[in-house]
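Colleague: curious how this folds, go ahead:
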Amino acid sequence: MKQRYNWKILNCPDEFSQQVLVDDLNIHPSLAKVLVLREIDSYRKARQFFKPSLDDLHDPFLLTGMRDAVKRIIKALTDNEKILIYGDYDVDGTNAAAMLYLFLNEIGGNVQIYIPNRFKEGYGISKSGIDEAIQNGNKLIISVDCGITAIEETEYAKNYGIDLIICDHHEPGEVLPKALAVLDPLKPGCPYPYKYLSGAGVTFKLMQAISSSIGMKDLPFKYLDFVAVAGAADIVPLTDENRILVKFGLEKLNNDPRPGFKALIEKAGLKLGNISSSQIVFGLAPRINAVGRLGDANRAIQLLLSKDYEEALHYAEILDKENRNRREIDEEILNEAIQKVENEINLDEETAIILHKEDWHLGVIGIVASRLVEKFYRPSILLTSVDGILKGSARSIPDFNLYEALKECEDILLQFGGHKAAAGLSIHYDKINDFKKRFNEVAKKNLTPEQLIPTLEIEAIVEL
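Modeller: So this is what the prediction gives:
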């Protein structure tokens, strides 16, 4: 099926700013228009865009809860308390966890990492993960890239005398966890000026705040390679602060790679010194993600923490092999899913694609959902059976907010979480038809036929 596009020629929202940029930067009006369309509408913003500087990073203490988080962590460092870093099994979550581990270890922390099992625990903080902390004698848990919806789990931890600091970048629900501190720029009332950090980006801001409080202001910058890999892989917009973090992170990655990244770059067949954000997305990220998708994501942690090249190469080979396995499973499920769409769904009547098959691999269906969106341009949800319930991944198109749509179905769902473009969910078998009906009603209500055709935005017309 050949994809149609609606062509949309964008108008310049501020012709005065466009002309100012033409004059101040001595550039062509078309380039000035492209910049203004990206909200780069002054000489200062243009300078920050073309010449990113670490001096332009925002004050980490603008994140509400940061002072409480720093105070508690410094106390844990001083008292030699056991600190548990609770990560996630994707690129953002593993990089954030490894980065914070190395940072806290460097300043004298007694630190361990916990990565949940995708299949046994699912996404986010789990009670079994907290049980591990109880068993280890941890009195402080710092979650990275997860935790913003962990209401019950936070109370469970508090009942055992464990303080929880949450570093997350996902959409919060109506109620926030009553943790010691919740660091999330999307939190209601948070004055932090930039809202689109990755999970590792929020974690980096915590490291910045700790460092400035102990007189080691520049220490976190050596870990920016983790932030660059996480940010690129999580497809955060490379604007404002993200642009600065990724720019300097790529310099570190290319000029002074740690053993894990160096080995992974080699196994991916890439050339060190020229690694870009797109090469991270298509070369490094799938290999890091693969081990969490098909099994134990701690293998990615071992790669990232490797101290020598030989050890790193061992884990890089494991990641590469698992990625090849993942691609085979991915292709098989995609072919089955396309066949099911063509045989079971009337896209003239149903706005969304919702598919279920008992034996689809939970770790891969998110990728396949994304590929269905590319092919059919519809919000797509794939579900599989896990321990008597249905678990799934959802992906969306730009004009449809998945998180809000799932929220309208929350009385039917067991659990859900995520953001506008991607989400995870679980549901009882006997609710699947109710969910399909409700979700399609929400999609039909919020999407016009025009919005079901992808838009190709034309920012400027250039004569050649």
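Colleague: all contacts plus neighbour counts: C-alpha atoms, from now on.
Modeller: Fine.
Colleague: so how far is Arg4 from Ala290?
Modeller: From Ala290 across to Arg4, the span is 32 Å (CA to CA, to the nearest Å).
Colleague: my read: Glu457 touches Ile9, true?
Modeller: Yes - at 6.0 Å, Glu457 counts as touching Ile9 under the criterion of CA atoms under 8 Å.
Colleague: another one to check against the first:
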Amino acid sequence: MNSALQETTASRATRPWAARPLADAVYEAAVAEGRSHLQATVIAGRLNRLPDGRLADLINPRAADLPRASALPDIALATACLADAIEQGQVIAAVLDHDADGQNSGLVIWRAMTEAFAVPPERLHVVTSHRLKEGYGVSSQLVERILALDPRPTCVLTADQGSTDEPRVAELARHGVKTVVTDHHHLPEEGPPPSAVACVNPARDDATAFGDPTICGAMVAWYVMVALQRELARRGLPHGTPAQLVDLLSFVAVATCGDCVDLGMSHANRWAVQQGLERIERGGQAIWEAFAPFVRNEWTSTSLSFQIVPRLNSVGRLGDAKRGIEAMCSSNLREAYAWVQTLDDANLERKRVQAELTERAMEMAQPQMDQGAPALCLPFYTGGHAGVHGITASRIVDTFGVPTVCLSPVEGDPDWMTGSIRSVKGAHVKHLLDGIAREYPQLNLRYGGHAMAGGVKVPRALVSQFAIAWELAVQDALADRPPPPREHDGKLPVRPSRQAAAELAELAPYGRGFPEPVFVVAGEVSRIRPLGRDNKHLQMDVAFPDGQRERMVWFNAVGEDGQLPIGPGHHRFAYQLTGSTFARGPGYDLKIVACLDGTGESD
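Modeller: Below is the predicted model of the structure:
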């Protein structure tokens, strides 16, 4: 069974399910390009319009299909500043966010500068923000740490943060430190930080020529390194080879999957993940060999999302994110295995903390949902943990379908609450927070984010006022629309088979904007057996409507009380079809996502 899927939780459905609408023009174009009926159906359920050019160039893009680096605003200013710093032997500090995107942005910068551009390691600091002590972005505490570095940097290069941090960028400037911002988060209404030398961000209003605001922070950093390589070559300075930078796409792939950016209409994101996975599979780096057992040597966007990213995120959520960067830079297999064990231990602790907080969050959310709340603000004044807010909020959104904020006190500064936000289609997080900040300036919010996710800091004494403002803003944005349903792809149009699983795999990568296919079936369960050391998983023999008998697995189906969610008999399931990594068996796996009994789901 594909171990990359085991962290997803399957249970009885709570939100309604509905079949994905199909775009007829997309289906017809896919068939005309030689796709099978199954493949064309999956593509047409994910793309609501035809891309410019052929569908094949979107599903499997080439480098020629990518936006040009030169179209990114300020990229010439950024590369000139960085090239000057390298040429003059200045000390540079890469200042990174604490999540997987930030860590992998740092890896792109570190490897490009020290290996391709011959920057001495002692002239390049790597500084990660501390989620629990400092919160999001370039905080005042982070600025203090930068200024205390020895030797002190004269140039700061941010990655995956900085666009909303003008006061701290200005503070660095007052101390003679130039800042180049690379980021992908939405900017404040007043625009890029004026104290920065440059702000390279595809989400800028003047980045329309670039054409893809969805790339992650590591991809922005990679674009900057590509442009910097050209500038260094123009100056006759060490610049390495283009192949060295292309090899760094393995890190960009992890970041792209970890930050849940668009894999539907983005040529750049799909290309980065495909190229990165190709380089991981080639081998040659100790860290990938050490991680291989966790993914059963099956390197896919799903295995990156559910096995690699959580382990990197865990060190950032629970402590020092720099450990993730050090792990990924392992120089030999023994070192890599030791680091992977450290990351896995952190992930197990993260799971424990997350389970406790999610249970509390569910208990807090249910009464509000019973009263028809359009949004949720869940403050944990005691016993909270800022490191797992985002995951907890995601679980709440997945269960109830409403935008959710989870908050807890900032470590070392209990007068402030820090939180993570997850949302649904139609409730753009950054726009909601912009509106709240504009209408309620007394809340003194500090925030940033995207359409579907964000971070916020609010004074503890004003949390109740923020909760009201949040609910009103969401209510206005969604206009009392019901929570969106979960979507499935209807009945599998062919029998489950190795061939069908291979056809689905050809459409990868899957992720946000191009989710992994989920099919529905009404079948008769004849036998149920527990799986796993803790008996949390179930294996079931199921008779499909055509008489074919299948073995299906339901991960995390058994609750804490040990009760089975269903018994033998007729049931409706949502499930996924994937290739199998086991030598014996039919060559494919069927993984139950949810039981649809009594949900009123539509085909």
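Colleague: which one of Ala290 and Arg4 of structure 1 has more residues nearby?
Modeller: Neighbour count, other CA atoms under 10 Å: between Ala290 of structure 1 and Arg4, Ala290 has more, with 28 against 10.
Colleague: which helix or strand contains that one?
Modeller: Counting by DSSP states H and E, the element that carries Ala290 of structure 1 is helix 285-294.
Colleague: ditto for Cys377 of structure 2
Modeller: strand 376-379.
Colleague: okay, that strand sits on what stretch of structure 1?
Modeller: The aligned range for strand 376-379 of structure 2 in structure 1 is 353-356, by TM-score structural alignment.
Colleague: mean distance, the matching stretch to its aligned residues in structure 2?
Modeller: Stretch 353-356 of structure 1, aligned to structure 2 and superposed, deviates on average by 1.4 Å (mean CA distance after the TM-score superposition for structure 1).
Colleague: spatially nearest residue to the residue positioned nearest the centre of structure 2 (excluding sequence neighbours)?
Modeller: Geometric centre of structure 2, nearest residue: Asp259, 2.2 Å, by CA atoms, centre = their mean. Distances taken as CA to CA, 6 or more residues apart in numbering place Asp101 nearest to Asp259 of structure 2, at 6.2 Å, with adjacent residues excluded.
Colleague: which residues does that neighbour contact?
Modeller: By CA atoms under 8 Å, 6 or more residues apart in numbering, Asp101 of structure 2 lies in contact with 160, 216-218, 252, 254-256, 258-259.
Colleague: mind doing that once more with 7 Å?
Modeller: By CA atoms under 7 Å, 6 or more residues apart in numbering, the contact list for Asp101 of structure 2 reads 160, 217-218, 255, 258-259.
Colleague: helices - which of these land there?
Modeller: Among these, the members falling in helices are 217-218, 255, 258 (criterion: DSSP state H).
Colleague: secondary structure element for Glu144 of structure 2?
Modeller: In the assignment (DSSP H and E), Glu144 of structure 2 maps to helix 140-147.
Colleague: longest helix in structure 2, by residue count?
Modeller: helix 333-370.
Colleague: still on that earlier bit, any idea what the residue nearest to Asp259 of structure 2 aligns with in structure 1?
Modeller: Asp101 of structure 2 maps onto Asp92 in structure 1, by TM-score structural alignment.
Colleague: ok, now Gln366 of structure 2?
Modeller: In structure 1, the residue matched to Gln366 of structure 2 (TM-score structural alignment) is Glu342.
Colleague: elements contacting the helix or strand hosting Gln229 of structure 2?
Modeller: In the assignment (DSSP H and E), Gln229 of structure 2 maps to helix 217-234. In this structure, helix 217-234 of structure 2 makes packing contacts with helix 75-87, helix 100-111, helix 249-258, judged by 3 or more CA pairs under 7 Å, 6 or more residues apart in numbering; DSSP states H and E.
Colleague: would CSV of those with distance to Met225 of structure 2 be doable?
Modeller: Shown next, in CSV, are these (distance: least, CA to CA, whole Å):
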stretch, distance to Met225 of structure 2
helix 75-87, 8
helix 100-111, 7
helix 249-258, 12
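Colleague: show me what contacts the aligned partner of Ala233 of structure 1 in structure 2?
Modeller: When structure 2 is aligned by TM-score structural alignment, Ala233 of structure 1 is paired with Gly258. The neighbours of Gly258 of structure 2, taking CA under 7 Å, 6+ apart as the test, are 100-101, 305, 309.
Colleague: and what of Asp99 of structure 2?
Modeller: Asp99 of structure 2 makes contact with 313, 316 under the criterion CA under 7 Å, 6+ apart.
Colleague: what's the answer for Met225 of structure 2, then?
Modeller: Shown in contact with Met225 of structure 2 (CA under 7 Å, 6+ apart): Ala112.
Colleague: residue in structure 1 paired with it?
Modeller: Aligned partner of Met225 of structure 2 by TM-score structural alignment: Met207.
Colleague: how about Arg174 of structure 2?
Modeller: By TM-score structural alignment, Arg174 of structure 2 lines up with Asn159.
Colleague: next, count neighbours for that match.
Modeller: Neighbours of Asn159 of structure 1 using other CA under 10 Å come to 10.
Colleague: strands along the stretch 451-600 of structure 2, start to end?
Modeller: Taking DSSP state E, counting those that start in this stretch as the criterion, the stretch 451-600 of structure 2 contains strands spanning 453-459, 486-488, 519-531, 537-543, 549-554, 569-579, 588-595.
Colleague: out of those, which comes closest to Phe117 of structure 2?
Modeller: Evaluated with CA to CA, these place strand 453-459 nearest to Phe117 of structure 2, the distance being 34.2 Å.
Colleague: just the strands in the stretch 51-200 of structure 2 please.
Modeller: Along the stretch 51-200 of structure 2, the stretches classed as strands by DSSP E, counting those that start in this stretch are 92-96, 124-128, 155-159, 178-182, 198-200.
Colleague: ok, the residue nearest to Asp259 of structure 2 to Thr300 of structure 2 distance?
Modeller: Asp101 of structure 2 is 17 Å from Thr300 of structure 2, by CA to CA.
Colleague: ditto for Ile86 of structure 2
Modeller: Counting by CA to CA, the gap from Ile86 of structure 2 to Thr300 of structure 2 is 36 Å.
Colleague: same thing with Ile43 of structure 2?
Modeller: Look at Ile43 of structure 2 and Thr300 of structure 2: by CA to CA, they are 18 Å apart.
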